[in-house]
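okay, structure incoming, though there's no sequence with it:
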């Protein structure tokens, strides 16, 4: 029976963590993470790791652990490499300058080739955790053709099936009826059917217990005379796939069945080594399997690097995403006893700034790139680059996935993309658009030292790669509020739960206020960008909204999308496609107003601050209105005055003001209207003085803003009105006693009660 050297493995891992730089360029950042660099760096947002040394007591025992490390003299070594969630990044072309393209897979391939030639290793195992194809234009527009060519050339031993393998026809572009990777074609090779096994043991045809025929449960490879079984597994990721694409299949996520499967495979194949290859969290799986059966778990799906040892002694690795690096581990085997130990589970990060030079082609002089993979990479880009460099707009700042100030979910990328959805469906009079933050695949960041960012066709395919149809529905105010409430839920640490955001946490065309109620939100107000107040309790009046197909058809944990049983105004097959329609919308905008584009940083979803907060907001609006009067108002103030009108409507719609406060604000709206009329008179006078002056473009007629429904008085408010409430009655007296436009700030300041 195999002995598990748990203390020995720990000693090896910690010895690595406190060791010096390896190969002259490798630095260990944290336990289990290596960065290729020539200088020390800290963890960046692209390297998310799970620490292996879990507490100070273990850290204090480093010297003792190192002393316990066992000598592996005479043992054989199998070197394991894992990539995962490559998402089409055979190269990173986001600079759109050939000289700074990053040949990521060519670099990794060279590292693997060096390991294969290194006598320190008896053999090499190369696997991938799934989500290979979807995201970059040169992968998407060729349906992953060149990724398959690269993987075949690199001689992968097995790949897992990720959720994004379902984005296209999974049986045509990801796997075939033999359970191997689908075919590809290049100029040099012609059509090739690779023999790389696609392993996923828990994927079935829906409504049956029949395994699908396009994946294998496991594969067996011979390495240095040892039998290595690689068992496939998938997380229950159905909710991460568009409903129509996962409908024919089901995933059984029972980890007990995986435990039984690995035991049976080990016995049936007399395997010396068992590896689980999963599109799932490797740590969770490592904790669930039998340590006497499974030696190593290779994971994926979360876009993190994760390395370490589970509490039961099973090691795990996960290679981050987008070919930014790779996971590794050494499997040590005693040739006499067949005892197995796994040491040094690690992740190597290759895209640090100081290593980027090693990823560039350099006119063919870079010896750290595999020439065969370079050639495939260049053919991939050449196949699609025709329109990729076309500049559609020039943004005045970065467009990112980061949450804007004042919101818990709104990002500039989310608002921008949903705004383009509105542009694509403006003929249907859509007032709001919804998408999920998970569908935004990258940020469009300004270059170092630059203040603007050109947006190209390639950018659109990269940030929005899925080709989702945009469906338009007519829904009422209550349904719109429910749509937003479904997307925002909190965990025990008051963090927004990612899975629910897939209902559509990003939106444009409306601004929403809410209050937090335990782990949910209650939408209090919705105001359109045109200033219309949408009654969040109304079930009669409808509004046209657009949502991507994924969000519209989602069901998750007993919650259905509000659109699920509704009929779209335009049939699915005739509905616009997200990235294609975005490109067309930006072209139309460019041709109409030019390239320059201001990025919307509005917090579209904002927490309501309560009655006191509403009062403070009111005072702020009063201050802004009071600085204007008929003597000082100028044409350049028009936009600000119109925005103040909208802000007042939104505050009234929030339902946190007293009747007296609402009366004051409605009076202020009348003042604003007076000022706007004054501006019209000034404009008319200007035309009379200069009749040759060019006529301005005709503005769209302004929609009349509906008046807010009268607020019903509570008993306390009725009582206050009779006895003289200082927040309503006295203010009303002051207001009524003041003549002319422009009531003084002191007369209209509200005394806000602290609650």
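Noted; the coordinates are in hand. As the structure is a computational prediction, the values presented were derived from the model and not from experiment. Numbering: from 1, shown residues only.

only C-alpha atoms from now on, for both contacts and neighbour counts.
Noted.

ranges for the strands of the stretch 151-300 of the chain?
Assigned by DSSP state E, counting those that start in this stretch, the stretch 151-300 of the chain shows strands spanning 158-160, 184-186, 190-192, 198-199, 203-205, 218-223, 226-234, 249-251, 273-279, 296-299.

packing partners for the fourth one?
In this structure, strand 198-199 makes packing contacts with strand 158-160, strand 226-234, judged by 3 or more CA pairs under 8 Å, 6 or more residues apart in numbering; DSSP states H and E.

now render those strands as a markdown table, adding mean neighbour count and distance to residue 13.
Output for the helices and strands packed on strand 198-199, formatted as a markdown table (neighbours: other CA atoms under 10 Å; distance: least, CA to CA, whole Å):
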| stretch | mean neighbour count | distance to residue 13 |
| --- | --- | --- |
| strand 158-160 | 30 | 26 |
| strand 226-234 | 25 | 23 |
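
kindly reformat the ones you listed as TSV containing distance to residue 578.
As requested, the helices and strands packed on strand 198-199 are arranged in TSV below (distance: least, CA to CA, whole Å):
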stretch	distance to residue 578
strand 158-160	28
strand 226-234	28
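
run a quick neighbour tally on residue 195.
17 (other CA atoms under 10 Å).

second structure follows, compare the two:
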């Protein structure tokens, strides 16, 4: 009898012990934490830009964050291609190697992943140890990359999807053979899939940006407002700098500027199957010592680029800055760097190639870095104009010139479609009304019936990024096959010494 009594006691002890174990494993009432680190628009920034960023420096910050926090998710919202020479010359192989080293969990693609033939991106995907999460792009009916990712970190089941703006079809040279699914439809579909597979937190890596370039353009804000069930959107594309996250339709939106200058850092708090808190800040990558092991991997790429591109082509008496207070000046108003580039295009067309050109024009989105004071190398010139764009001269009527500048007047401040012009142009914009108040070329008002010749790049001449607005009736087109970076290098070499200045050629009222 005592045996059975003892047996029952032991059974109850076992049952109670099991219950305690089960409860402690599930702990449904306990709040769990996860650190989100994110980057976007790195643009081949292997070494620091304006004393900020750098791949090896970023790696140090990420390592230190992991040492302090057990559960970390590291992601990127696209546009790691096209930037510094060390990256461009090696098809971003050092960038992928650095992301492998840092242990990125997921990366989506931006429009600049299609600056080169698709084969280059496919090769980059093979190099990567991380998944390219791409939910709305298909090649021959198959998803380009991995449609979504579900990863459990610290007991939190995280679902990740990736979306690239469908406008990539219009603004990227090598995206014409791909099929893009509309962004809002894709996001709604992905939320349903990820929640259906038990995701506690849904994160979208979206290369959309904050700038509504056309009435039908889907920004990250618009996506969040129209799709329920997204916890966080990690955004890219517009190179926006924010100091606190945006809150739209119960969705947090974050972004981390560009060129690895900042890493976004957020602390997620999750209770049960719901995000209950989110604290976020942009962390400037400044003052961090470069990670020694990663630097050793990157150094050969840098040395190869340096050996080929260290030829000094001229002298800058002062710095040609691209940024003022974290704002890309060329995308808002006249800039000394924009003047330099546009003047170079006009000069090369007329003086160098003996073509007729009344003025030069370049989209500010093609200008990617400033020039330092002192000796200017070919590498630094290539960093300013990293795309493989070439000089073209096109002819159009004065009426079409007016339409072109009317389009530029309508461009949202901060957008890369805003144009920089040569000194032959004087234009006055009414920003509030988005209209042209005055326009002259060569010191004379534009005449609708005259033909004008514009030195520009093939990107603009092809009507990309909205420029088709004034280029519907081109009467003449000459592709010179001269890279814009070479044109600028030749111009600086011809001048010998260059000094930054603005002269009022663009006025914004």
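Yep, it's here. The structure displayed is predicted, hence computed values, not measured ones.

just name the most buried of the strands of the stretch 151-300 of the first structure.
Most buried of the strands of the stretch 151-300 of the first structure by mean neighbour count (mean count of other CA atoms under 10 Å) is strand 296-299; its value is a mean of 33.

other SSEs contacting the next helix or strand after it?
Once the chain leaves strand 296-299 of the first structure, the next helix or strand it forms, by DSSP states H and E, is strand 308-309. In terms of contacts (3+ CA pairs under 8 Å, 6+ apart), strand 308-309 of the first structure is packed against helix 282-288, strand 315-318.

run the last query once more with 7 Å
strand 315-318 (3 or more CA pairs under 7 Å, 6 or more residues apart in numbering; DSSP states H and E).

mean deviation of the strand it packs on from the second structure?
By mean CA distance after the TM-score superposition for the first structure, the fitted strand 315-318 of the first structure averages 2.7 Å away from its aligned residues in the second structure.

and the angle from the helix or strand just after that strand to strand 273-279?
For strand 315-318 of the first structure, the following helix or strand on the C-terminal side (DSSP H and E) is strand 325-333. Here the directions of strand 325-333 of the first structure and strand 273-279 differ by 160 degrees (axes from the mean of the first three to the mean of the last three CA atoms, to 10 degrees).

ok, average deviation of strand 325-333 of the first structure from the second structure?
Mean for strand 325-333 of the first structure is 2.2 Å (mean CA distance after the TM-score superposition for the first structure).

which residues sit against that strand?
75-83, 317-319, 339-350 (CA atoms under 7 Å, 6 or more residues apart in numbering).

with respect to residue 275 of the first structure, which of the helices and strands packed on strand 198-199 of the first structure lies nearest?
strand 226-234 (4.8 Å; CA to CA).

what's the closest one in contact with?
160, 199-202, 217-222, 262, 271-280.

quick one: map residue 463 of the second structure onto the first structure.
By TM-score structural alignment, residue 463 of the second structure lines up with residue 554 in the first structure.

now do the same contact list for that match.
Contacts of residue 554 of the first structure (CA under 7 Å, 6+ apart): 239, 243, 503, 560, 561.

the same query, at a cut-off of 6 Å, please.
Contacts for residue 554 of the first structure were tallied using CA atoms under 6 Å, 6 or more residues apart in numbering; they are residue 561.

quick check: it vs residue 175 of the first structure, distance?
25 Å (CA to CA, to the nearest Å).

then residue 143 of the first structure?
With CA to CA as the criterion, residue 143 of the first structure and residue 175 of the first structure are 12 Å apart.

which one of the two has more residues nearby?
Counted by other CA under 10 Å, residue 143 of the first structure and residue 175 do not tie: residue 175 has more neighbours, with 24 against 21.

verify the stated contact: that one with residue 182.
Yes - counting by CA atoms under 6 Å, residue 182 is a contact partner of residue 175 of the first structure at 4.6 Å.

the equivalent of residue 416 of the first structure over in the second structure: how many residues sit nearby?
Superposed on the second structure with TM-score structural alignment, residue 416 of the first structure falls opposite residue 340. For residue 340 of the second structure, the neighbour count with other CA under 10 Å is 23.

Three-state assignment for residue 340 of the second structure, please.
When classified by DSSP: H, G, I helix; E, B strand; the rest coil, residue 340 of the second structure comes out as helix.

where do the helices sit along the second structure?
2-26, 55-68, 85-88, 93-102, 118-127, 168-171, 183-196, 220-226, 292-309, 336-347, 378-384, 398-410, 458-461, 484-495 (DSSP state H).
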